[in-house]
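> Predicted structure and sequence below. I'll ask about it afterward.
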Amino acid sequence: MTDIQTYPKEFLTTLFSEAVAVADPIRVVKTHLPKRPNGRFIVICAGKASARMAEAVEAHYGPCEGLVITRYGYDRPTQGIEIVQAAHPVPDAAGETATVRMLKMVSNLDADDVVIALISGGGSALLCAPGEGLTLEDKIAVNRALLASGAPISEVNIVRKHLSRVKGGQLAAACYPAKLLTLLISDVPGDDPSEIASGPTVGENSAAQDALDIIEQHNITMPPHVGAVIAAGSGVVAPDDTRLAYAETRIIAAPSHSLSAAASLAEMAGLDVRQLGDALEGEARDLGVEQAQYAVKLQSEMTKTAKPILLLSGGECTVTRRGNGIGGPNAEFALAAAIALNGQEGIHILACDTDGVDGAAEVAGAFSGPQTLRAAQDVGISPSAALADNDAHNFFDVVAGQIVTGPTLTNVNDFRAILIFAVN
C-alpha cells in the first residue's frame, strides 16, 4: 500500500483494481457451475464479460459447444466455444448476424438438453435481433437517440426490449423446453435481472405503452414507423410464461460486492469508509457537484488528527448530450466535482467504469484533485467550457487525469471514490 496522502491517485487506483478483481469471471463463475450434463450442453454468452465467462466455463468443464457475442477487443482464448466480436454501445451487422445464429442454435432443443447462459453488461447492444418490421439501421438510430437522451438505463432497456426478438425473456423462450441456467454479472442499479443486458432470459413486466411513454417523456426522436411497431406489440415474455418454467437465474457478481471489497482494503489502510450506495442514478454532473459539496462539509467537521475519510459509491449515471465533445459519465462526474471543489486542498476523486470503457471512449474514467484546475489553467483549457461541450475525456487527457485500463473483461458498473484529508 502506498503512502496514501503522498500518492492519492495511486491509492484510489488500487481500490478500483480491487473492485474489478473481485468481479473477474475466472474467480466467480466456477462456484456456480453444476455437474456437467450428460445430454446435449450448449453455452451461450453475451456482454463485455462474456468471453471471459466462457473461458471460465471451459476451464472447469473442458471444451464446450457454444457461441459468445462480445465487444470488439474483448475476446478470450476458448477451446470449443466460438467467439464473435461486435459493436457496443451501438449495434452492428456482426452482432445481428451472431444473434440470429444464437437463436437458431437453441431453437430445436428438448427437455434432456441443458443451456447455460452467461450474461453481463453490454449484452443489450451486442444481442441485436430487430423486431418484425424493423431493420438494423432502425435499431442503430434508436440506440443513438436513447443514449443521447439522458434517460435512465432501466428506461432505455424497456424501449430496447419492445423493439427486439431476443430481449425481455425471448432468448429463454427460444431455449424451451431445455433446462436453462443463467449466470449474471450485474451492471445495473438494484441488480434487477430483467435489466441486465435487457433481460434476454428473464421474464418482462413492462408493456408496449410503457416504451411509448418513455419515448415521449424524454422527447426522443426516432423514425415514425418505430412507434407503430412498438404499438403493434412485441414478443416480450411475461414472468409467468410456461416457456420460463425450466429457467433458473443467479447473480454471481454485483456492484455491492466490488464496493465492499474496496471498502475492506481501505479500512485495513486505516481509513474511515462511508458507502453512499451501489445503485445511484441521475445526471453525472449533478451527482458530481452533490458529492463534492458533501465532501467539503465532512472535511470542515474533521479534526486535525481525524482518520482520512473515503466515500464510495456505485450505480450508473447518465449524460444528456449538450455538446459535441468526448466524455462519459464518470469523467463528467469527476470534472463537475473538480469545478465545484475549485481547488479545495485535501480532496481527491476517482470515477471509473469497471468495464474499462466510460461512455463510448476507450478510457475507464478520471482522477481529479486540488491540482486539476491549476493544471488546466497552466495549459489554457477551460473546465467549464469542457463540461458544457461534454468534453471531459479530452479535458482529463490534457491535464493528465485519465485512467486507462484497457478491457477489464468484467462489468459491475461505475466505481466512484472520494478521499478526504483534514486540512489546517
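Yes, it's here.
> make it CA atoms for all contacts and neighbour counts henceforth
Noted.
> Return the set of buried residues in the lengthiest helix in the chain.
If you go by DSSP state H, the chain has its longest helix at helix 284-300. Residues of helix 284-300 classed as buried by neighbour count (16 or more other Cα atoms under 10 Å): Ala284, Arg285, Asp286, Leu287, Gly288, Val289, Gln291, Ala292, Ala295, Val296, Gln299.
> Taking those together, which two end up most distant?
With Cα to Cα as the measure, no two of those lie farther apart than Ala284 and Gln299, at 22.4 Å.
> Span of stretch 74-87 from start to end?
End-to-end span of stretch 74-87 (Cα to Cα, to the nearest Å): 11 Å.
> list the buried ones in it?
Buried, per 16+ other Cα under 10 Å, within stretch 74-87: Tyr74, Asp75, Arg76, Thr78, Gly80, Ile81, Glu82, Ile83, Val84, Gln85, Ala86, Ala87.
> okay, these in CSV with secondary structure next?
Shown next, in CSV, are the buried residues of stretch 74-87 (DSSP: H, G, I helix; E, B strand; the rest coil):
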residue, secondary structure
Tyr74, coil
Asp75, coil
Arg76, coil
Thr78, coil
Gly80, coil
Ile81, coil
Glu82, strand
Ile83, strand
Val84, strand
Gln85, strand
Ala86, strand
Ala87, coil
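> So which of those is the closest to Ile185?
Ranked by distance to Ile185 (Cα to Cα), the buried residues of stretch 74-87 are led by Tyr74 at 15.5 Å.
> Name the surrounding residues that touch the longest strand anywhere in the chain.
Determined from DSSP state E, the single longest strand within the chain is strand 309-318. Strand 309-318 is contacted from outside by 150-153, 187-189, 255-256, 259, 263, 266, 271-284, 329-330, 413-421, using Cα atoms under 8 Å, 6 or more residues apart in numbering.
> Next up, a structure to set beside the first:
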Amino acid sequence: MTDPDANTPDPHAVLRRLFDAAVAAAQPALCLPPHLPAPPKGRTIVIGAGKASAAMALALEAHWPGPLEGLVVTRYAYQQACQRIEIVQASHPVPDAAGLAASKRIAALVTGLTADDLVIALISGGGSSLLVAPGEGLTLADKQAVNTALLASGATIAEMNCVRRHLSGLKGGRLGALCHPAHLLTLLISDVPGDSPMDIASGPTVADTTRCADALDIIARYRMDVPAPVRALLESGQGETVKPGDARLAGSQVRMIAAPQIALEAAAEVARAAGITPYILGDSLEGEARDVAKVLAGITRQVAQHGQPFQAPCVLLSGGETTVTLRNPQGTGRGGRNVEFLLALAVALGDLDGVYALAGDTDGVDGIEEIAGALVTPDTLARAWAQGMNPRRFLDHNDAHSFFQKLGDSVLTGPTLTNVNDFRAIMITR
C-alpha cells in the first residue's frame, strides 16, 4: 500500500471517522427530541416505517411525558427494545408478508380517531418496501415484481417512488388521510436527493403532486416488464394519490429532523479537526454510479495534478443516491451503488497516487449486502491484479462487493439505526 504523505494523518482512519461522524449526526436520539410537540387532550398514536423508525420510536418513548401507543415497521435486525411502541420487522428492499401484515395493522390503528387525538408518524428511508399495502386489484406478488424491476432498471429514487406511490393503498398521502380528523405530525429522516417529503418512503402521510400518467411514463422509459394488473391500475387512473389541498391533510405538520446535508457537515468538522480542508460538492448527486465516479475522478485528478479548484491535502465530500443498471439481471454479481461507484472510481483514477476514498450507505447496507461500503487506496488496482482479479471484469458484472471483500477493503458497520442516504469521501493527500 502506498504510504500517505508524512504530514497527513492516516487516510484510512480519517475516512472512517468521517463516515462514523456522518452516521452519528443522524441518530434519532440526537435529532428527534427537539421536534416533539406537547401531548394532546386525547390519545397519542405512534406509527412509522423505515430503517430508522425503531430508533426513532425509542427516542420518542424516552422523551414523551404522557401515555402513548403505536406500531412501527422496520428492516430485519433494526429492531429496538421499546416498551410502549410495538416494533415489527419486515423485508427490505423487496417487501414480504410480514410488511403487509404490519401495514394493515398500522392502517387499522389510525382509523376512527378524533380531533383530540395526535398521530406522530416516524418516517425514514426504506419505508417504501416496509409499508407495503397493494393498491386496488394488486397482490403482494405484484408489488414484489415491480420492486424487483425498479431495482434493476437504473431509475432514480424519485422515479421509483413515483411508481410505488401509485400502486399503494397507503403511500402517496393515503395513510395521512386515514388519520383525519386527528392532528398529524410527521417526523422525517431524509434519504433522498432534495429531501422532498413525498419521496421519503414514498410519502405515506403527505400530498403527492405526481400522477398515474407519470408512473406509466417511467415504466415505459425504463422498459420495465410489470404484471398486467399493475398496468391496468395505472391506466384506469384508480391508483391516483392524495393531492395538495386535500382537506384530510389540512393542518398536518411535517418536520425534517435529519438529512444528508447535516451528515456531510458533521463529517466536514471532523476533517477540519484532522487538519484536512473539506469541500462539500453536494448532498444530492444523482446518476449512474459509474458515471458519477468518472466525473468525481476527473475533479480529483485536477486537484492532484494541478491544484485546481482546490489545494491538497483536502477531502471531497458528497451525498445523494446514485443508481445501478444491472448489466446482467440474471447474473450472480454482488453489488451495491456505493461499491460500484468506488470500483468505477478506482478504474478511472488508474495509477494516480495520493488518493484514498470511502463510500458507504449510512444505513449500513449497500444493495442487499450487510456491508456498508468499501475503501479505495492508491494501490487498489495493483493489489487486485496481483491476486489475478481484473477490475473491469468485476465492474462489468456488477460484482464490486466480491472485489472489495477479496482485497479486505469492505466497510462493515452493522445496523446503524438511521439512514441519510449515501456518503462519499475522496481524500487527496498531495
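It's in. As the structure is a computational prediction, the values presented were derived from the model and not from experiment.
> With both chains overlaid, what TM-score comes out?
Overlay of the two chains. TM-score (TM-score structural alignment, normalised by the length of the first structure): 0.97; 420 aligned residues with a Cα RMSD of 1.6 Å.
> For the longest strand of the first structure, grab the matching residue range in the second structure.
Under TM-score structural alignment, strand 309-318 of the first structure corresponds to residues 314-323 of the second structure.
> average offset between that stretch and the first structure?
Following superposition, stretch 314-323 of the second structure is found to deviate from the first structure by 0.5 Å on average (mean Cα distance after the TM-score superposition for the first structure).
> In that stretch, which residues are buried?
Residues of stretch 314-323 of the second structure classed as buried: Cys314, Val315, Leu316, Leu317, Ser318, Gly319, Gly320, Glu321, Thr322, Thr323 (neighbour count, 16+ other Cα under 10 Å).
> Make CSV from these and add distance to Pro204 of the second structure to it.
As requested, these are exported to CSV (distance: Cα to Cα, whole Å):
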residue, distance to Pro204 of the second structure
Cys314, 40
Val315, 37
Leu316, 34
Leu317, 31
Ser318, 28
Gly319, 24
Gly320, 21
Glu321, 21
Thr322, 23
Thr323, 23
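> from those residues, which single one is nearest Leu234 of the second structure?
Thr323 (24.4 Å).
> Spit out the contact partners of the nearest residue to that closest one once chain neighbours are set aside.
In space, and not counting its chain neighbours, Thr323 of the second structure is closest to Glu288: 4.8 Å by Cα to Cα, 6 or more residues apart in numbering. By Cα under 8 Å, 6+ apart, Glu288 of the second structure lies in contact with Gly154, Thr322, Thr323, Val324, Thr325.
> which one in the first structure is aligned with Glu288 of the second structure?
In the first structure, Glu288 of the second structure lands on Glu283 (TM-score structural alignment).
> what's the distance between its match and Ala19 of the first structure?
23 Å.
> Could you do Ala306 of the first structure as well?
Ala306 of the first structure is 26 Å from Ala19 of the first structure, by Cα to Cα.
> Please enumerate the helices of the stretch 151-300 of the first structure.
153-161, 170-175, 208-217, 224-231, 255-268, 284-300 (DSSP state H, counting those that start in this stretch).
> other SSEs contacting the last one?
Contacts defined by 3 or more Cα pairs under 8 Å, 6 or more residues apart in numbering; DSSP states H and E place helix 284-300 of the first structure against helix 329-341, strand 414-420.
> on average, how far is that helix from the matching bit in the second structure?
Mean for helix 284-300 of the first structure is 0.9 Å (mean Cα distance after the TM-score superposition for the first structure).
> Check what contacts that helix and list those residues.
When contacts are defined by Cα under 8 Å, 6+ apart, helix 284-300 of the first structure is touched by residues 317-319, 329-330, 332-338, 340-341, 347, 418, 420-423.
> Buried ones from the residues you listed, can you make that a ChimeraX selection?
To isolate the buried ones among those in ChimeraX, judged by 16+ other Cα under 10 Å, type:
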select :317,318,319,329,330,332,333,334,335,336,337,338,340,341,347,418,420,421,422
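> how far does stretch 99-119 of the second structure stretch from start to finish?
20 Å.
> correction: stretch 119-126 of the first structure
Using Cα to Cα, the two ends of stretch 119-126 of the first structure sit 11 Å apart.
> start and end residues in the second structure for it, please.
Aligned by TM-score structural alignment, stretch 119-126 of the first structure falls on residues 123-130 of the second structure.
> Same check on stretch 247-267 of the first structure?
The aligned range for stretch 247-267 of the first structure is 252-272, by TM-score structural alignment.
> and if you look at stretch 26-41 of the first structure?
So stretch 26-41 of the first structure sits over residues 29-44 in the second structure, by TM-score structural alignment.
> One more: stretch 363-382 of the first structure?
Matched against the second structure by TM-score structural alignment, stretch 363-382 of the first structure falls on residues 371-390.
> Pull the distance from the matching stretch to the chain's centre.
26 Å (Cα atoms, centre = their mean, to the nearest Å).
> Go through it and flag the buried ones.
371-382, 384, 389.
> How about stretch 243-261 of the first structure?
Counting neighbours by 16+ other Cα under 10 Å, one finds that the buried residues in stretch 243-261 of the first structure are 243-247, 251-261.
> ok, so what distance separates whatever residue of the second structure lines up with Thr14 of the first structure from Val315 of the second structure?
Under the alignment by TM-score structural alignment, Thr14 of the first structure pairs with Arg17 in the second structure. Distance of Arg17 of the second structure to Val315 of the second structure, computed by Cα to Cα: 13 Å.
> joint contacts of these two?
Counting by Cα under 8 Å, 6+ apart, nothing touches both Arg17 of the second structure and Val315.
> could you redo the buried residues of stretch 371-390 of the second structure as a markdown table and give each row secondary structure and distance to Arg174 of the second structure?
Output for those, formatted as a markdown table (DSSP: H, G, I helix; E, B strand; the rest coil; distance: Cα to Cα, whole Å):
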| residue | secondary structure | distance to Arg174 of the second structure |
| --- | --- | --- |
| Ile371 | coil | 34 |
| Ala372 | coil | 32 |
| Gly373 | strand | 35 |
| Ala374 | strand | 38 |
| Leu375 | strand | 41 |
| Val376 | strand | 44 |
| Thr377 | coil | 47 |
| Pro378 | coil | 50 |
| Asp379 | coil | 51 |
| Thr380 | helix | 48 |
| Leu381 | helix | 50 |
| Ala382 | helix | 53 |
| Ala384 | helix | 50 |
| Met389 | coil | 50 |
